[in-house]
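Novice: coords please:
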Amino acid sequence: MQFYTLIVIYNKHYQDSSSIKSLFATDAYKQGKIHAVLIDNSTRDYHNASFSIHDHCHYLSMHGNQGLSKAYNAGIDLFKGQLEGQAVVLFDDDTTFDNSYFAAMEKAYGDADIYLPIIYDQNQALLSPSIMTKYRCVLASSLEDITADHINGINTGMMIKGEIFNDYRYDESYFLDYVDHAFIRDMKAKHKKIIYVSTILKQDYSLEGQDYQSAMKRFEISKKDIYNYYRKGLMNHIVYHYLMLRRKCKYLKMYKHICILLK
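Specialist: From the prediction side, this is the model:
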């Protein structure tokens, strides 16, 4: 089995990416089991085209930040016709994992369609897998809380059977947020089997150090994507406004700008 690995990078050189560093250190890469494509969403040239000098590595520029779903579709298109019986793996550019990741994923590969690693954040909170209730995603307090009906997860580290993409493309109306939630919702509608695998990744989702203007720009993107996810139905609209209020209160506490509540 080959791992067709999509790494989306944004405004950094690939040698500064913890995901790339982790990838190159694995036995799976050294043994030629990985075909990697670096999908570059950067808004200026970080000279990432040199990524393609490495064995089994490809570089794909999106000519600016085109969003996550378009980047995934472009990467999958690059490997079109090669994915049957293989695995597609997704990574952000700031995920840390060790040699056990690909070994665990290869061992787990079987009758399931989607495989989620165990991901902790910088505070050792369990980020993924998570629980999708009837209306929103909540973090699990422990892995024992995860059930087959309510399992959810984030993009980075996700492994997907290649044949899924014979008749599926990521919804490009999502730019950044909820790409993963929408994908998993679509897969559940198709009755695909989703499991988690006992291999651990680290992801830094800290907002510390982000200035007010950057945070507000990020918030505007989130608003559009989250609204897109919850746009149908009265209860979904109520949940959307609840989630926005929670996020505004979080930013208000961080930045002390009362005008945040008006956004």
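Novice: contacts, neighbours, all on C-alpha from now
Specialist: Noted.
Novice: Pretty sure residue 219 sits in a helix.
Specialist: Yes: looking at residue 219 with DSSP: H, G, I helix; E, B strand; the rest coil, it is inside a helix.
Novice: Count residues in the vicinity of it, would you?
Specialist: Each residue near residue 219 was counted by other C-alpha atoms under 10 Å, and the total is 17.
Novice: now it: how far from residue 225?
Specialist: Per C-alpha to C-alpha, to the nearest Å, residue 219 is found 10 Å from residue 225.
Novice: Quick check: residue 209 is in a strand.
Specialist: No: assessed with three-state DSSP, residue 209 is coil; it does not lie in a strand.
Novice: what's the burial count for it?
Specialist: With other C-alpha under 10 Å as criterion, residue 209 counts 7.
Novice: Now the second one, please; I'll put the structures next to each other:
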Amino acid sequence: MERYDIQDITAIIVIYNTSCSDSISYQRLKEYGVRMIICDNSTSDYGNQKIVEADGNVYINMGGNKGLSKAYNAALAKVAKDTQFICLFDDDTDIKKDYFEKALEHINTSKTDIFLPVVKTKTRILSPCKFKKKRAVEAKTIKEIDLKNISAINSGMIINAHVFDHYRYNENIFLDYIDHDFMREMHKQNRKVEIMEDNVLNQDFSMETNSLKSSYNRLCILNHDLKEYYKEDYLMYLYQITAYKLVMIKQHKSLKFVHLKKFI
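Specialist: Presented below is the predicted three-dimensional model:
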């Protein structure tokens, strides 16, 4: 079995309205010597092209915020041919030094298409999660997740590059649920998934910390994306968006979330 090392992995980071100098993900990956493709969705110039290219990495200016799926697809078009695995990161993930050491242990001992870390917030297991009656539902423990019904968020996900010979992200989904859309399609393609239980990432979850204004704007985006994700099941879309609205109304004690503006 061929053995892989850090040079066989390319990381994709989508930057939004921040400098790579302030991105903990970028700085950690630079420190560890990981090849990177940076897609810049920023609406202003933060000097990222100069920073990224000076570090010998690939920079893509998206010309404004074009959404996560379009950024990922733009990055995939720039992946070097010798890349064996693609790793996705948010720009604010603090990656531990041994993350790739542990990942490579899994990669080199398993013929798997998708490797998932355990992603935690201060209060929850955010990823992996499980599909239950067409919904992505959080798990209280990793042990309760069945690989046949598993889903996950993008951050930290390591994907065998050959997967993208037959897949591109749905550009009608702007931000939310592109990860669940990806995992749903991977199940249809019978891709093999492995949970790296010993590899943990700590992630801030914006809906736990956002202000009223930020939460409202984010829910408008989510509303748009849920309509696309559930385009073949309108009742499930209504169920999901209503549930999210109720959570936000309770959290912020505001009825602002009852009526959502059109995002796109």
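Novice: Assign a three-state SS to residue 196 of structure 2, would you?
Specialist: Relying on three-state DSSP, one would call residue 196 of structure 2 strand.
Novice: Distance check, it against residue 213 of structure 2.
Specialist: Taking C-alpha to C-alpha, one finds residue 196 of structure 2 at 36 Å from residue 213 of structure 2.
Novice: who's more crowded, the two?
Specialist: Set residue 196 of structure 2 next to residue 213 and count neighbours by other C-alpha under 10 Å: residue 196 wins out with 18 against 10.
Novice: OK, contacts around that one?
Specialist: With contacts defined as C-alpha atoms under 8 Å, 6 or more residues apart in numbering, the neighbours of residue 196 of structure 2 are 103, 106, 115-118.
Novice: and what of residue 212 of structure 1?
Specialist: Applying C-alpha under 8 Å, 6+ apart, the residues near residue 212 of structure 1 are residue 255.
Novice: hmm, back to that, strands - which of the contacts of residue 196 of structure 2 land there?
Specialist: Among the contacts of residue 196 of structure 2, the residues falling in strands (DSSP state E) are 115-118.
Novice: Now restrict those to buried residues only.
Specialist: Buried by 16 or more other C-alpha atoms under 10 Å: 115-118, out of these.
Novice: Between the contacts of residue 196 of structure 2, which sits nearest residue 36 of structure 2?
Specialist: residue 103 (16.7 Å; C-alpha to C-alpha).
Novice: what's the distance between that closest one and residue 23 of structure 2?
Specialist: 22 Å.
Novice: Residue 172 of structure 2 now?
Specialist: 27 Å.
Novice: Compare neighbour counts for those two and give me the winner.
Specialist: Taking other C-alpha under 10 Å, residue 172 of structure 2 and residue 23 do not tie; residue 23 has more neighbours (18 against 15).
Novice: That one maps to what in structure 1?
Specialist: Following TM-score structural alignment, the counterpart assigned to residue 23 of structure 2 within structure 1 is residue 17.
Novice: Does that match touch residue 91 like I think?
Specialist: No: distance between residue 17 of structure 1 and residue 91: 10.6 Å, which falls outside the contact criterion (C-alpha atoms under 8 Å).
Novice: possible to save the ones in strands among the contacts of residue 196 of structure 2 as JSON lines with distance to residue 204 of structure 2?
Specialist: Listed next are these as JSON lines, based on distance: C-alpha to C-alpha, whole Å:
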{"residue": "115", "distance to residue 204 of structure 2": "21"}
{"residue": "116", "distance to residue 204 of structure 2": "18"}
{"residue": "117", "distance to residue 204 of structure 2": "15"}
{"residue": "118", "distance to residue 204 of structure 2": "14"}
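Novice: Out of these, flag the one nearest to residue 252 of structure 2.
Specialist: Looking across these and measuring by C-alpha to C-alpha, the closest to residue 252 of structure 2 is residue 118, at 28.7 Å.
Novice: Which strand or helix spans the residue nearest the centre of structure 2?
Specialist: The residue lying closest to the centre of structure 2 (C-alpha atoms, centre = their mean) is residue 154, at 2.3 Å. Using DSSP states H and E, residue 154 of structure 2 sits in no helix or strand.
Novice: who are the neighbours in contact with the nearest residue to it once chain neighbours are set aside?
Specialist: Here the nearest residue to residue 154 of structure 2 in space, its sequence neighbours aside, is residue 179; by C-alpha to C-alpha, 6 or more residues apart in numbering that works out to 5.5 Å. Residues in contact with residue 179 of structure 2 (C-alpha under 8 Å, 6+ apart) are 151-154.
Novice: Help me confirm that residue 179 of structure 2 is found in a strand?
Specialist: No: counting by three-state DSSP, residue 179 of structure 2 is not found in a strand; it is helix.
Novice: Show me what it aligns to in structure 1.
Specialist: In structure 1, residue 179 of structure 2 lines up with residue 180, judged by TM-score structural alignment.
Novice: that older thread, how near is the corresponding residue of structure 1 for the residue nearest to the centre of structure 2 to residue 29 of structure 1?
Specialist: Matched by TM-score structural alignment, residue 154 of structure 2 corresponds to residue 155 in structure 1. The gap separating residue 155 of structure 1 from residue 29 of structure 1 is 20 Å, by C-alpha to C-alpha.
Novice: Likewise for residue 50 of structure 1?
Specialist: 17 Å.
Novice: Pick out whichever of the two has more residues nearby.
Specialist: Between residue 50 of structure 1 and residue 29, residue 29 has the larger neighbour count (other C-alpha under 10 Å), namely 19 against 13.
Novice: tell me which element that one falls in.
Specialist: Counting by DSSP H and E, residue 29 of structure 1 is part of helix 27-30.
Novice: What is the distance between that helix and the centre of its chain?
Specialist: The chain centroid and the centroid of helix 27-30 of structure 1 are separated by 22 Å under C-alpha atoms, centre = their mean, to the nearest Å.
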